[in-house]
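Chemist: predicted model and sequence follow; I will ask about them next.
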Amino acid sequence: MKKLFHRLFGSLVFKIGVAIIIVETILLGLFGGYYVQYFGAEIDRRIVEQISAPGRLIQDEQLKISVISDPKQLELLLGPHLRDAMAIGFDGTIYHALDPMLIGRDIANIPDFSTNRFSSNLRNQVLFTTDGPDGRNMVSITPLFSLNANQPFMFVYFKVSTTGLEQSQHQMQSVLLIGSVMCILMTSGLIFLFMQQTVLRRLITASQFVSEIQFGKLSTRLLPAGRDEIGTLERGLNAMAESLERRTNQHQIAQEALRDSEERFRDFTLSSADWYWEMGADLKIAFASYKFYQLIEELHGSPQGQSFDKLGLKAEADQGWDSMVKRLESHLAFQNFEFSWIGLDGEKHYGRINGVPVFDLDGSFKGYRGTGSDITAQHRAADEQHALQRQLATSQKLEAVGQMAGGVAHEFNNCLAGILSFAEVARAKINDPDRVKEYIDHIISLGERATSVADQLLMFSRRRIDQPTIIQVDTAIAEMEKLLVTLLEHRIELQIWSHDAPLYTCVDPTQLSACILNLAINARDAMPEGGTLQISCCGATIPPINERSTDDDDHIYPKGAAGNYVVITVQDTGTGIPEDILGNIFEPFFSTKEPGKGTGLGLSIVHSWVEESDGFIEVESIAGEGTTFSVYLPRSEAGVTRVAAAHEIENFPGNGERVLIVDDEQSLRTTAKIILEDAGFNAIVARNAEQALEIIAKSYKTDRIDVILTDVVMAGLSGPQLAIEALRQYPEIAVVLMSGYPARTRKEMEKMLGDYIFVKKPFRPAQLQKAIHEALASKMERRRL
């Protein structure tokens, strides 16, 4: 029963019927109430008209006042509901009455009679109702006036019962109510039948159609019964069913394709050597392929819900996982991020991951998707390749050293033979000072020649400390002309061109000469049949990269190159360099010459030195026409143009300054001590850095050490380490470094000690004295500051 009521109250038919009844009830209630009110007002109007008419007629003398005593006439005028009628004088005496017994009486003596209505001030007819034992009554009082009188001389009184009239009114209302109910029932039934046939039946059919669609009968269709709104709905439902059927078919096809794609992806992930992973917006791993699960579970269990930096993997980047986390938090793509781990086999393994951010259509961040690879095999292959390359480089260096050994041994033997010969002759002529001086000069010359050979070896090993100074480039090139002419032989014409104005640069003069010499030798070897070699220098200004125009040939200048440069150009008319190997010519041991005719180190040494001098080198070559090397060195202002030769340096005598000589070679300690003491210095010797520090500490309170002259390479603490420790404890001490084969380059020394004084072994007495005086001058300068 409850379900029946629920179905009844929830059905559209019931709701429509109730709505119709409510609407009709409201409408008929409004119209019925209006008509009831209207008819009631009309009845009241007619009663008022009926009861007031006799009084007006008597007042207008159209009816005699004696009619009040005639019951039949009054019944004709006022109907059967007349209760009383009187003609009352102004003094209250009744002159005419429907009841003859009242004639002559005073109204004041009549019980329950309202005497206050009769007033001399009454001018117009008054109507009012009264309630009595017999019900409600309506009373009419009409004043009568004589000609030109101000006060009424008589009052006409009529009293009519309204009980019958009210019953008639109630009967009329009942009839209207019953008629309204019948009308509501009849119209509701008709409207319901019409709605049932035209709306409800079609809606029920549409609902059944929707139910069939819901249960999967997508081929079901409605038959539209008209072009009204429901017909539009039916056609819309048909269109919806057709679209739904079409989309369902498409969805089934897409589902099958997706299933096939997922199966293919699963097969690929299982068979692929790479990994596939996905993380959510919280940067935690949400999906990983089997290979990745297998890798991580060996270390720290499942990677699900973890971030990369928490998986126990060591990042190979310098900043560790921090750089990766920053990119992830910034939602940036990343590539080739490498990491390592120690596997269950105890071996170190390597991996690499790539990832791209994923965004929704509204731009919101959804996470990352990416791949990964096990690159352990590549790393091990690269390590093996590097080992082989180091072995090959060592082999090539040994080959180059072997090629140079013969020449170096020959040169040194010549020098030593001359030195020994002249020394023997000088000893034999000891009593002839002039001849001894001549022979000693020859010995010194041969020693300088041997030093030059040693410098070339140091340049080859990259261990020679540069001594840069400001030089005039065109003068330096001109001084090499005789050497170059001899080197190039008569088959090659040498042309040297210089800039009109002097050009200066701050480099090591020996290194500049070696650079030009190497380029000239390469040019000579490229012109076996002869040709022309042009060497020139000029100035060039390179604007910053943001100020360069398309006419500046931006592509030939490095991005960081800007400012004023001296350009040394070495141009030949030889065979040229093939384009396919032009990019390899500066690589160490790269050579196109026949075996035994070149080491492949010349251009490499030139390139390294130019870069260390804050310059750069450009090459242009045309096969069959020649090659042009352009060396760009930073331009300097005019200053000291050359380094003075050893025999040109003046003596710098001392004045008792205490100099501590530190060297692990006894002969050099003795030689330096003799040179300094002969010059007036107080020299003390130490065989190593530890002994030197003890001497400095002991003499600090008595006779302090002024200058430390120390070798660079020594057993135990090196010379730079001794200098750093001594300056840390005793900042007022000056330091001079000396070496013939320093363990560090000039830039390394400058980085450790800043500005330092250096003297190269073997040195002349004047060179050593000059270095000591420069150190003392630097010490005085520090004191003034």
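Modeler: Sure, I can see it.
Chemist: every contact and neighbour count from this point should use C-alpha atoms.
Modeler: Noted.
Chemist: may I see the buried residues of the helix or strand containing Arg435?
Modeler: Following DSSP states H and E, the helix or strand that holds Arg435 is helix 433-461. Using 16 or more other CA atoms under 10 Å as the test for burial, helix 433-461 gives 436, 439-440, 442-443, 446-451, 453-459.
Chemist: equivalent analysis for stretch 483-495, please.
Modeler: So, applying 16+ other CA under 10 Å, buried residues of stretch 483-495: 484, 488, 492, 494.
Chemist: save those as a markdown table, and put in distance to Ala417 too.
Modeler: Formatted as a markdown table, those follow (distance: CA to CA, whole Å):
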| residue | distance to Ala417 |
| --- | --- |
| Leu484 | 27 |
| Leu488 | 28 |
| Ile492 | 34 |
| Leu494 | 35 |
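Chemist: for comparison:
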Amino acid sequence: MTNCVGTDRSTSAHRSNPTGCAPRRKPKASSRPLSAEKSLSLNGPTATSAATTSPCEVRLLALELGGKRLIRGSIIDISRRKAAEARIRQLTRTYALLSEVNKAIVRESDTATLLQSICRIAVEQGGFRLAWVALASGDGSVRPAARSAVDSDTLGLIPRFIGESGPACPIIREALETSTYAIAPDLLNDPRAASWREAATTTGCRAMAAFPIIVNGRVRGTFNLYAESAAAFSDDERALLDELARDISFGLEVGERERARQRAETALRNSEERFREIAETIDDVFWVTDIRRTRFLYISPAFEKIWGRPLQDAHASTAVYLDAIHPDDLQKVRDAAAPDGDPAAYEVQYRIRRPDGAIRWILEKGYPTRDRSGAFSRVIGVARDITDFRELAEQLRHSQKLEALGHLAGGIAHDFNNILTALILQKKVARSAPNLPEEVRESLDEMRHAIDQATTLTRQLLLFSRRQTPQPRPLDLNESIRQLTRMLGRLIGEDIDLRLDLHPAPLPLRADPGMIDQVLVNLAVNARDAMPDGGTLHIKTDAIELSAPEAARTPGLSPGPYARLRIRDTGCGIEPELLEHIFDPFFTTKQPGEGTGLGLATVHSIVAQHHGHITVSSRPERGTTFTILLPLDKDPASGEPPATSAPEKTGMPSGSETVLLVEDDPKVRRLTERILRRYGYTVLSAENGRQALELWAAERDRIDLLLTDIVMPAGLSGTDLAQRIREDRPDLPVLFISGYDATHAGRNRQLDPGEHFLAKPFLPENLLQSVRRCLGRSAPGR
């Protein structure tokens, strides 16, 4: 006790308040009395011998000893924990400030707007009382370039920091002169603040810091911050704020560089020689023609690379340049380059056909220029090969479309899982009825088969929509293929020859084994359907190293080692106009009823979730090849496959506990309640979180388990409900159910101890086993 409250045991024994807890604020605790061998924890301030208070935690334990009732107590000083929590909150605000300021630096091109945005963010996001930027002039004076404060009185402090010939604030002057930050953590006692201390402290400013803004190696000003607490400028926060000042400096420096670049471009138009020096070092085609565009005055060497034709041919005639333009785009180019009336700047995109037959997309910009007399005399232009850019843009568009459809598919799967849960439970209840006619039993079994098909479809929807989270573990791609070979052989049939050409060395991945199997099965089924009369299915693996330029051309990939999986068939192939839709969800070339259109979309989604990439090449009657790149595990020895638990024994365990059931779907709620009651449980049902809280308030001492859906209406999700109830009783077990998987249903929230998850749709035995697992293996009284 001496360490916590500053008094010894003899002193505290004679005080009316022996715990040392300060009487000003009562600690929060449960109102229930302590019973034998029960414990209680309280939090509150503790008064010390130095007449100060310190946060503490009091723990009491009631004991029965020799027929006497004793209470054992302990006091724990939690001041360090509270201080650490406050420090974490402050650093979190500073990180948020740093993030928002960097966004502003990227977004804003105007210097004044940028600086004003930074000051506003510092006050609104960083929690500072006042923020302003002082820019230094050549004569040593400073001026406020931007400012923001919590109120007008605080904003009025700024003139006190500015003198006629320089900064009146020594702290700002120190930052300007030393090129490093200056801190005044206690304005009440800092002599540097003597001239404006009273005005600053009256507005709530207790600490100040000035950070130099250095542009191109020269101090241009300071970023000044005023806080209500000295804790705002801890060592960690100083480092972050100093980094923030460097980011501001960088943003201003980039702005100056951009303006300098624009001035340089203007100068380039007046100097053909300088133009040539730059043009010959870059990949774009720079050209200069007469105003009628009948001859090239200059064309850069990049013409040979992009057009695939000799440079001297272009010098001989502009026809070589124009003849390569795709016939469908030629008129568009003529109209843009030679409009009616005076020549004008233009921008046009078009296709060219190279001598080797390749089609390239070109973005061309032209700028007519005038001579000294003011008459138009030349056209200066640049042509850029944007083929790769357009391909990347198309991939991005496709990805965004898949993402939008994924959200829709995930929502559909979630709702459909609720319906399937009701069907499964209802079918199980009906099937267990005695003396059912045989034809009824057969009909119920057929219903079960249809339900299984629907369940498989919802799983595909969740995979496609990425609402089913991969469970990665170390695996060898070659070994996964070998283990699946026998099943693939049965799947594709005897008339198709399955050939494996696997890399001689292992190909270690960190991937979800089930999802990798799903990719192989889906592609094998796709190949089988393309070879109705038989053929060959060739599966090949190897390892490649992806360079930085290669990775840059493929969204989502980084340079490094990859496993390459190629699955090639000798089937009917795919028409060129269909290839661009091959991974679209619900797109299929099969007859109605023969496919869902989700197989290849699911493959695409799984590959993307594993940070890989998939491409397809095909020619009619020549077969199809799918190529998949998956990143190799760079440290395969660092992780071991997770241990698998023994499978649950099937059965229908019962119990006699009370379950609080919360489910917004009335069918699922009624059937779940019926099953639980049938096997001995008492069930209290609620259709949303608000009703559940009312039941909890009335029946809290009876409830042994919270069984709740996660996604619910009425503004209170299942996870929020569980958190509210477990604040009242932390040891209450919780079983979450949802049509999504545990990660996405809980919005990436990890399950806490005592929390469990059951995915919809589920069988009655799954439900009863999960409930029993939450409550303990043995039912009370059994």
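Modeler: Looks like it came in fine. Small disclaimer: the values here were computed from a predicted structure and weren't measured.
Chemist: so what number do they get for TM-score?
Modeler: Here the superposed chains carry a TM-score of 0.37, computed using TM-score structural alignment, normalised by the length of the second structure; 401 aligned residues with a CA RMSD of 6.8 Å.
Chemist: which among the buried residues of stretch 483-495 of the first structure gets closest to Arg782 of the first structure?
Modeler: If you rank these by distance to Arg782 of the first structure using CA to CA, Leu484 comes first, at 45.2 Å.
Chemist: Thr682 of the second structure: what's its closest spatial neighbour, skipping adjacent residues?
Modeler: Nearest residue to Thr682 of the second structure, sequence neighbours excluded (CA to CA, 6 or more residues apart in numbering): Thr658, at 4.5 Å.
Chemist: swap in Gln59 of the first structure?
Modeler: Leu144 (5.7 Å).
Chemist: that neighbour: how many residues sit nearby?
Modeler: Neighbourhood size, Leu144 of the first structure [other CA atoms under 10 Å]: 26.
Chemist: how far away is it from Gly55 of the first structure?
Modeler: 9 Å (CA to CA, to the nearest Å).
Chemist: any residues in contact with both of those two?
Modeler: Val156 (CA atoms under 8 Å, 6 or more residues apart in numbering).
Chemist: Asn682 of the first structure contacts Ile661, correct?
Modeler: No - contact status for Asn682 of the first structure versus Ile661: not in contact, 10.4 Å apart, counting by CA atoms under 8 Å.
Chemist: mind checking which of those two has more residues around it?
Modeler: Taking neighbours as other CA under 10 Å, Asn682 of the first structure and Ile661 compare with Ile661 leading, 25 against 18.
Chemist: helix or strand for that one, just tell me which one.
Modeler: Short version, using DSSP H and E: Ile661 of the first structure is in strand 658-662.
Chemist: which helices and strands sit right next to the helix or strand harbouring Thr486 of the first structure?
Modeler: Element membership of Thr486 of the first structure [criterion: DSSP H and E] is helix 481-488. Counting contacts by 3 or more CA pairs under 8 Å, 6 or more residues apart in numbering; DSSP states H and E, helix 481-488 of the first structure packs against strand 492-497, helix 509-525.
Chemist: most tightly surrounded among those?
Modeler: helix 509-525 (a mean of 19; mean count of other CA atoms under 10 Å).
Chemist: quick check: buried residues in whichever helix or strand comes after that one?
Modeler: Per DSSP H and E, the first helix or strand lying C-terminal to helix 509-525 of the first structure is strand 531-542. Within strand 531-542 of the first structure, the residues scored as buried using 16+ other CA under 10 Å are 531-539.
Chemist: and the lengthiest helix in the second structure, what does it pack onto?
Modeler: The residue-count maximum for a helix in the second structure (DSSP state H) belongs to helix 387-431. Contact partners of helix 387-431 of the second structure among helices and strands, from 3+ CA pairs under 8 Å, 6+ apart: strand 359-370, helix 438-464, helix 666-678.
Chemist: follow-up on the earlier one: in a markdown table: the buried residues of strand 531-542 of the first structure, plus distance to Trp341 of the first structure.
Modeler: Formatted as a markdown table, those follow (distance: CA to CA, whole Å):
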| residue | distance to Trp341 of the first structure |
| --- | --- |
| Gly531 | 62 |
| Thr532 | 61 |
| Leu533 | 59 |
| Gln534 | 59 |
| Ile535 | 57 |
| Ser536 | 58 |
| Cys537 | 57 |
| Cys538 | 57 |
| Gly539 | 56 |
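Chemist: so which of those residues would you say is closest to Trp275 of the first structure?
Modeler: Once CA to CA is applied, the member of these that ends up nearest Trp275 of the first structure is Gly539, at 57.7 Å.
Chemist: tell me how far the spatially closest residue to the closest one that is not a sequence neighbour lies from Leu517 of the first structure.
Modeler: Nearest residue to Gly539 of the first structure, sequence neighbours excluded (CA to CA, 6+ apart): Val566, at 4.8 Å. To Leu517 of the first structure, Val566 of the first structure is 18 Å away according to CA to CA.
Chemist: next one: Glu166 of the first structure
Modeler: Taking CA to CA, one finds Glu166 of the first structure at 145 Å from Leu517 of the first structure.
Chemist: cool, and Ala19 of the first structure?
Modeler: Ala19 of the first structure is 115 Å from Leu517 of the first structure, by CA to CA.
Chemist: and for Arg783 of the first structure?
Modeler: 44 Å.
Chemist: next one: Ile674 of the first structure
Modeler: Taken as CA to CA, the span from Ile674 of the first structure to Leu517 of the first structure is 38 Å.
Chemist: what does Leu458 of the first structure give?
Modeler: The value you get for Leu458 of the first structure to Leu517 of the first structure, if CA to CA is used, is 16 Å.
Chemist: helix, strand or coil for Gln335 of the first structure?
Modeler: What DSSP: H, G, I helix; E, B strand; the rest coil gives for Gln335 of the first structure is strand.
Chemist: before we move on, what about Met182 of the first structure?
Modeler: Applying three-state DSSP: Met182 of the first structure is helix.
Chemist: which residues touch it?
Modeler: With CA under 8 Å, 6+ apart, Met182 of the first structure has no contacts at all.
Chemist: could you do Val619 of the first structure as well?
Modeler: Val619 of the first structure touches 627-630, counting by CA under 8 Å, 6+ apart.
Chemist: Thr154 of the second structure touches Trp132, doesn't it?
Modeler: No - using CA under 8 Å, Thr154 of the second structure is not in contact with Trp132, being 11.3 Å away.
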